[in-house]
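Participant: output the structure for:
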Amino acid sequence: MRIFGIEGQEKLKKASVLIVGIGGLGTAVATYLAYAGVGRLVLVDDGFIELSNLNRQILYEEADVGSPKASVACKKLQKANSKLVLECHAQKFNGDLGERLVKDVDIVVDALDNWETRMLLNEICVKCKKPLVHAGVEGWYGQVTTIIPGITPCLYCIRPYRVSERQETKRVISVAGVAPGILGILEATEVLKLILGVGRTLQGRILFVDLLNLEFKAFEVKRNPACPICGHVRWPSG
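Facilitator: Below you'll find the predicted structure:
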């Protein structure tokens, strides 16, 4: 309470956050936001819990294997914070669902594990002019950035995605169990700073994390004025 103050805690209570993907990244983000006092979380994931998930997806345990991730996550988070308003969608993220959910929240978190769905989420956030906190992880490495449509580069500016890469989205990505936890905590930190209006976020920067060598390096990234997704977008003034 001392860090956030009463006013800050009220801001958290009034905030709503959409988390797309409730795996290694998403369970870490959701856990820390729930305990911080964020008032409303919307969770989307169509996956089912597998035994191999348990080394990194911290909301789940052996007894949950075979159950829908989003449903189990909501139950666990409700126990952690009885005041938390939770909305659970155990279904595939698509354009219609995505646009409806994004319009109804303050901030969106990309906790996905494939670029095709990430790019869809990015496009919807740009269209709806909603902040998007992105992270990706592979092995011992990861990256985090915060996207403010019309001000910062969008995800497509940073990493153009082509339809020919769809096969890449189907490959199995191996990660060290701690990696999505650390990257998820960094995402949660970005969300908290956005809600509270404090500190310096990763707007216009991307942070690369190398956990093998314990190196954190941030680089500036710039908008592409010819970007087909965000080149025409300006952040509303006033």
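Participant: make it CA atoms for all contacts and neighbour counts henceforth
Facilitator: OK.
Participant: what are the buried residues along stretch 197-214?
Facilitator: Buried positions in stretch 197-214, judged by neighbour count with 16 or more other C-alpha atoms under 10 Å: T201, L202, Q203, G204, R205, I206, L207, F208, V209, D210, L211.
Participant: what helix or strand is I206 on?
Facilitator: Applying DSSP states H and E as the criterion places I206 in strand 205-210.
Participant: report all helices and strands that whichever helix or strand comes after that strand contacts.
Facilitator: Per DSSP H and E, the first helix or strand lying C-terminal to strand 205-210 is strand 215-220. Applying 3 or more C-alpha pairs under 8 Å, 6 or more residues apart in numbering; DSSP states H and E, we find strand 215-220 packed against strand 205-210.
Participant: and the angle for the strand it packs on with strand 215-220?
Facilitator: Here strand 205-210 runs at an angle of 160 degrees relative to strand 215-220 (axes from the mean of the first three to the mean of the last three C-alpha atoms, to 10 degrees).
Participant: gap between strand 205-210 and the chain center?
Facilitator: 15 Å (C-alpha atoms, centre = their mean, to the nearest Å).
Participant: same check on stretch 131-145?
Facilitator: 9 Å.
Participant: from start to finish, how long is it in a straight line?
Facilitator: Chord length of stretch 131-145, first to last residue, is 11 Å (C-alpha to C-alpha, to the nearest Å).
Participant: show me which residues of that stretch are buried.
Facilitator: 131-137, 139-145.
Participant: now do stretch 85-94
Facilitator: V85, L86, C88, H89, A90, F93.
Participant: I'd like the residues you listed laid out as a markdown table, including distance to R234 and secondary structure.
Facilitator: Shown next, in a markdown table, are those (distance: C-alpha to C-alpha, whole Å; DSSP: H, G, I helix; E, B strand; the rest coil):
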| residue | distance to R234 | secondary structure |
| --- | --- | --- |
| V85 | 32 | strand |
| L86 | 31 | strand |
| C88 | 32 | strand |
| H89 | 31 | strand |
| A90 | 33 | coil |
| F93 | 26 | coil |
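Participant: second chain to compare with the first, below:
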Amino acid sequence: MSFSPDEVERYARHLVLAEVGGPGQQALSRASVLIVGAGGVGAPAALYLAAAGVGAITLIDHDAVALSNLQRQVLFATSDIGRSKVEAGAERLTALNPHVRVQALEQRITTDNARDLVAAHDLVIDGTDDFETRLTVNAACVAAGRPLVSGALGRWDGQVGVFAGRPCYRCLVSEIPPDAETCARVGVVGALAGVIGSIAALEAIKLITGAGEPLTGRLMIFDGLKGSARTVAVGADPGCPVCSAQAKARENSAT
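Facilitator: Here you go, the predicted structure:
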């Protein structure tokens, strides 16, 4: 595929990068990314993926823009309060880069629709703040063979991990914590969302272009108060009900 003069100028800083260049930018233009949750993580990730020239972006979120979102969800403006997040977000992304095809799905992702939605895309970014949804998205990614970039944050801390087959996110979180924290409960510094969302977008770009070493099977933990980050390996759970050999055997026998 060839780029128009507008695209050549728009992506000029990518095109001169040895790790991206023309082939990498073409890969970005061909790619489709599903962003689950247009919130603190999903909002900045969507902006940077659209700016990078990802060909197709799907936003799925059932929520509306609230005033309390604007402290960290930079995809929206004050005039968007009360509007569907995905509709307002799609408008912003199209305004940022008209070469990107944006689909807005104003709905929840559930066990009923997750597998088909995930399978229709090349990569998934999950920025939701509840474990049930995260585990649902993870199971769909494993079943469809799609890489998952998972981002989460709260207070001054955030984390990003990449899961591609095994280990999966369920290996990291075997059970839903009974006292799971949310930003609404514990708070979050707004700029942290930009850090974590941008890292999630960066990992997606690396996966799509083949540049560098993605965080596959690893979790990067960022401490905003200390200004430090560390990376830990995620071990594969031999008894994981999603990605273990036994789980795959059950899946195959059921189909």
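Participant: and the TM-score between these chains?
Facilitator: Overlay of the two chains. TM-score (TM-score structural alignment, normalised by the length of the first structure): 0.92; 230 aligned residues with a C-alpha RMSD of 1.6 Å.
Participant: sorry, back to before: residues in the second structure aligned with the strand holding I206 of the first structure?
Facilitator: Aligned using TM-score structural alignment, strand 205-210 of the first structure spans residues 218-223 in the second structure.
Participant: and what of stretch 27-34 of the first structure?
Facilitator: The aligned range for stretch 27-34 of the first structure is 43-50, by TM-score structural alignment.
Participant: what's the mean deviation for that stretch versus the first structure?
Facilitator: Compared with the first structure after fitting, stretch 43-50 of the second structure deviates on average by 0.4 Å (mean C-alpha distance after the TM-score superposition for the first structure).
Participant: show me the contact partners of that stretch.
Facilitator: For stretch 43-50 of the second structure, the surrounding residues in contact (C-alpha atoms under 8 Å, 6 or more residues apart in numbering) are 35, 57, 73-75, 89, 93, 96-97, 100, 193-194, 197-201, 205.
Participant: can you do 7 Å?
Facilitator: Q73, V74, L75, L93, N97, V100, G194, G197, S198, A200, A201 (C-alpha atoms under 7 Å, 6 or more residues apart in numbering).
Participant: now that stretch: how far from the chain's centre is it?
Facilitator: Put simply, stretch 43-50 of the second structure sits 9 Å off its chain's centre (C-alpha atoms, centre = their mean).
Participant: go on, stretch 120-127 of the first structure?
Facilitator: Relative to where its chain is centred, stretch 120-127 of the first structure has its mean C-alpha point 13 Å off (C-alpha atoms, centre = their mean).
Participant: and it, how far from the second structure on average?
Facilitator: Averaged out, stretch 120-127 of the first structure is 0.8 Å away (mean C-alpha distance after the TM-score superposition for the first structure).
Participant: give me the contact list for that stretch.
Facilitator: By C-alpha under 7 Å, 6+ apart, stretch 120-127 of the first structure touches E99, V102, P131, L132, P149, C154, L155, I229, C230.
Participant: now for K11 of the first structure, how many residues are close by?
Facilitator: Applying other C-alpha atoms under 10 Å, we find 18 residues neighbouring K11 of the first structure.
Participant: and the gap between the alignment partner in the first structure of V86 of the second structure and D45 of the first structure?
Facilitator: By TM-score structural alignment, V86 of the second structure lines up with A70 in the first structure. Relative to D45 of the first structure, A70 of the first structure is positioned 6 Å away (C-alpha to C-alpha).
Participant: quick one, strands of the second structure?
Facilitator: 32-36, 56-60, 101-105, 123-126, 148-154, 157-163, 218-223, 228-233 (DSSP state E).
Participant: re the thing from before, distance to F4 of the first structure added to the buried residues of stretch 85-94 of the first structure, as CSV?
Facilitator: Shown next, in CSV, are the buried residues of stretch 85-94 of the first structure (distance: C-alpha to C-alpha, whole Å):
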residue, distance to F4 of the first structure
V85, 20
L86, 22
C88, 28
H89, 30
A90, 33
F93, 33
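Participant: in the second structure, what residue corresponds to S174 of the first structure?
Facilitator: Using TM-score structural alignment, S174 of the first structure lines up with G187 in the second structure.
Participant: hang on, the earlier thing: of the buried residues of stretch 85-94 of the first structure, which is the nearest to A218 of the first structure?
Facilitator: F93 (29.9 Å; C-alpha to C-alpha).
Participant: give the aligned equivalent of that closest one in the second structure.
Facilitator: In the second structure, F93 of the first structure lands on I109 (TM-score structural alignment).
Participant: how close does that match get to C240 of the second structure?
Facilitator: Distance from I109 of the second structure to C240 of the second structure, by C-alpha to C-alpha: 22 Å.
Participant: what's the answer for K248 of the second structure, then?
Facilitator: Distance, K248 of the second structure to C240 of the second structure, using C-alpha to C-alpha: 10 Å.
Participant: also G212 of the second structure?
Facilitator: 29 Å.
Participant: common neighbours of A70 and D45 of the first structure, please.
Facilitator: Counting by C-alpha under 7 Å, 6+ apart, the shared contacts of A70 of the first structure and D45 are I22, H89, A90.
Participant: ok, now which ones touch the residue nearest to the second one when sequence neighbours are not counted?
Facilitator: Yep, that's H89 of the first structure we're talking about. In space, and not counting its chain neighbours, H89 of the first structure is closest to V44: 4.7 Å by C-alpha to C-alpha, 6 or more residues apart in numbering. In this structure, V44 of the first structure makes contact with I19, V20, G21, I22, A70, C88, H89, A90, Q91, F93, judged by C-alpha under 7 Å, 6+ apart.
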